[in-house]
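>>> Predicted model and sequence follow; I will ask about them next.
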Amino acid sequence: MKSAHPKKQRIAQQRPTFMYLLDLVLIAWIIEAVDQFFLAGQLDRFGIHPRQAFGLLGIPIMPWLHGGFGHLSSNTVPFLTLGYIMLKSEGRRFYYSSAIIILLGGLGTWLIGGTGEVHIGASGLIYGYFGYVMTRAIIESKPLWLITGILVAVFYGSMIFGVLPQGQIPVSWEGHLTGMLAGIWLGRRHKGLSSE
């Protein structure tokens, strides 16, 4: 049996880098620019529609759609910072782990979201990263995780209030809550695992 080409093996074994996160952010900004300048925000209707069959299509699409540049800007920095911590801790599992958070958080949003609502934005994924990082920081017995958890709590601890209903403010607290729960579940599953 012939072995795979050495160059292809190296590519397959490469760990994702910070540039990967920047590429994802760039994609989100390009999509939002196209939506705002050419489609008058029409892409937003492809988000998650709770308990509608059509709304299930929004689960993998939700993180890439935003309600304007302000919404996207507010998600960019926490995505890069928490995403980088997640990337360093998960290594090549980062792709799989992010997909699991998107799937579980999106499905949870679809189940508990309000009727007639459309849920968009990367905040569900960001809350998933937050839940994952804080869970690992609490249950791991390693100083690095403890320090990381303290820093994340200092800079992003107020995110916890985002999982509560926001009254008339159009914020997807359901996406925040289910995304964070997905991250907590994943963090517990990956207790003790080193990055690959």
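That came through fine. Numbers count the residues shown, from 1 in each chain.

>>> For the rest of this, base every contact and every neighbour count on C-alpha atoms.
Fine.

>>> if I look at the most centrally placed residue in the chain, how far off is Leu177?
Residue closest to the average C-alpha location in the chain (CA atoms, centre = their mean): Leu125, at 1.8 Å. Leu125 sits 10 Å away from Leu177, going by CA to CA, to the nearest Å.

>>> Find residues that contact each of the two.
Gly105 (CA atoms under 8 Å, 6 or more residues apart in numbering).

>>> quick one: the residue nearest to the centre of the chain and Ile102 touch, right?
Yes: using CA atoms under 8 Å, Leu125 makes contact with Ile102 at a distance of 5.9 Å.

>>> Overlap in contacts, these two.
63, 179.

>>> In contact with Met62, which residues?
46-48, 106, 119-122.

>>> Now do it against Leu193, distance only.
In terms of CA to CA, Met62 sits 29 Å off from Leu193.

>>> what do you get for Val25?
27 Å.

>>> could you say which helix or strand contains the residue nearest to the centre of the chain?
Following DSSP states H and E, one finds Leu125 within helix 123-139.

>>> Next, the buried residues of that helix.
Neighbour-count burial for helix 123-139 flags 123-137 (criterion: 16 or more other CA atoms under 10 Å).

>>> and here's the other structure:
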Amino acid sequence: MTHTDLAWTRTDRARAAAGLMLGWVALLWVLEAVDAASGHSLDAYGIVARDPAELSDIVPAAFSHFGFAHVAANSVPLLIFGFLAALGGIRRFLAVIALIVVVDGLGIWLVAPSNTNTAGASGVVFGLFGYLLVRGFVDRKPFDIGVGLVIGALWGSTILLGIAPTNTSVSWQGHLFGLVAGIAAAFVFRRRADRAALTP
């Protein structure tokens, strides 16, 4: 593989990551517009704790929001964190997202207060933060370590506030389980050193 081929590969990855995340965020806004136009019918896809029927809403809940302000609050960090995470490969990224969504949703279902309805992409946002924070150390890649340190410095205080049990204005349970799932995903889907060494 030549230097030019490598440059094109990086460019293609960046384009694919940007396209994926722009499409994802656009989808969230479209869904919220549909929700508003339908009298907030999509709010029913949130997760109500410990109701067996609500297990089927674990995935849809990550795409549902309670108003445009809710979507707006998640859009920028989701776009940034998602883009940075997807640069490592789309397939790996999708596997990371799947793990975060499922673990976060199950955590909400198990420990959220009774009769509460939880939805939104913030669990994914916190999960991607945790994933990016430790991915570089797990993969032993200096660039990714730098990325983790930068986002930790910029968003670390916000993340800590979001997982504080005293912060009853948000689903701190969803934030906490998302963060834990993201950190776990960095280990589950880590790149093998021997596999990287065989790449031409």
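Sure, I can see it. Owing to the predicted nature of the structure, the values given are computational and were not obtained by experimental measurement.

>>> Could you provide the contacts of Met62 of the first structure in TSV, with additional columns for secondary structure?
TSV is the format used below for the contacts of Met62 of the first structure (DSSP: H, G, I helix; E, B strand; the rest coil):
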residue	secondary structure
Phe46	helix
Gly47	coil
Ile48	strand
Gly106	helix
His119	strand
Ile120	coil
Gly121	coil
Ala122	coil
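
>>> can you redo those residues as TSV with neighbour count?
Below are the contacts of Met62 of the first structure laid out as TSV (neighbours: other CA atoms under 10 Å):
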residue	neighbour count
Phe46	19
Gly47	26
Ile48	29
Gly106	34
His119	32
Ile120	28
Gly121	25
Ala122	26
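
>>> Contacts only, for Pro50 of the first structure.
Contacts of Pro50 of the first structure by CA under 8 Å, 6+ apart are 56, 109-118.

>>> Out of these, which are shared with the second structure?
Retained in the second structure (both residues aligned by TM-score structural alignment, their matches' CA atoms under 8 Å) from the contacts of Pro50 of the first structure: 109-118.

>>> Give me the subset of these lying in helices.
Among these, the ones falling in helices (DSSP state H) are 109-112.

>>> I figured Val25 of the second structure hits Ala72, correct?
No: using CA under 8 Å, Val25 of the second structure is not in contact with Ala72, being 9.5 Å away.

>>> more neighbours, these two?
With neighbours defined as other CA atoms under 10 Å, Val25 of the second structure and Ala72 compare such that Val25 has more, 20 against 14.

>>> how much space between the more buried one and Pro52 of the second structure?
29 Å.

>>> ditto for Val101 of the second structure
17 Å.

>>> Thr4 of the second structure now?
Distance, Thr4 of the second structure to Pro52 of the second structure, by CA to CA: 54 Å.

>>> swap in Leu149 of the second structure?
If you go by CA to CA, the gap between Leu149 of the second structure and Pro52 of the second structure works out to 40 Å.

>>> And the host helix or strand of Ser89 of the first structure, what does it pack against?
Counting by DSSP H and E, the element that carries Ser89 of the first structure is helix 69-90. Packing partners of helix 69-90 of the first structure (3 or more CA pairs under 8 Å, 6 or more residues apart in numbering; DSSP states H and E): helix 18-38, helix 94-112, helix 123-139.
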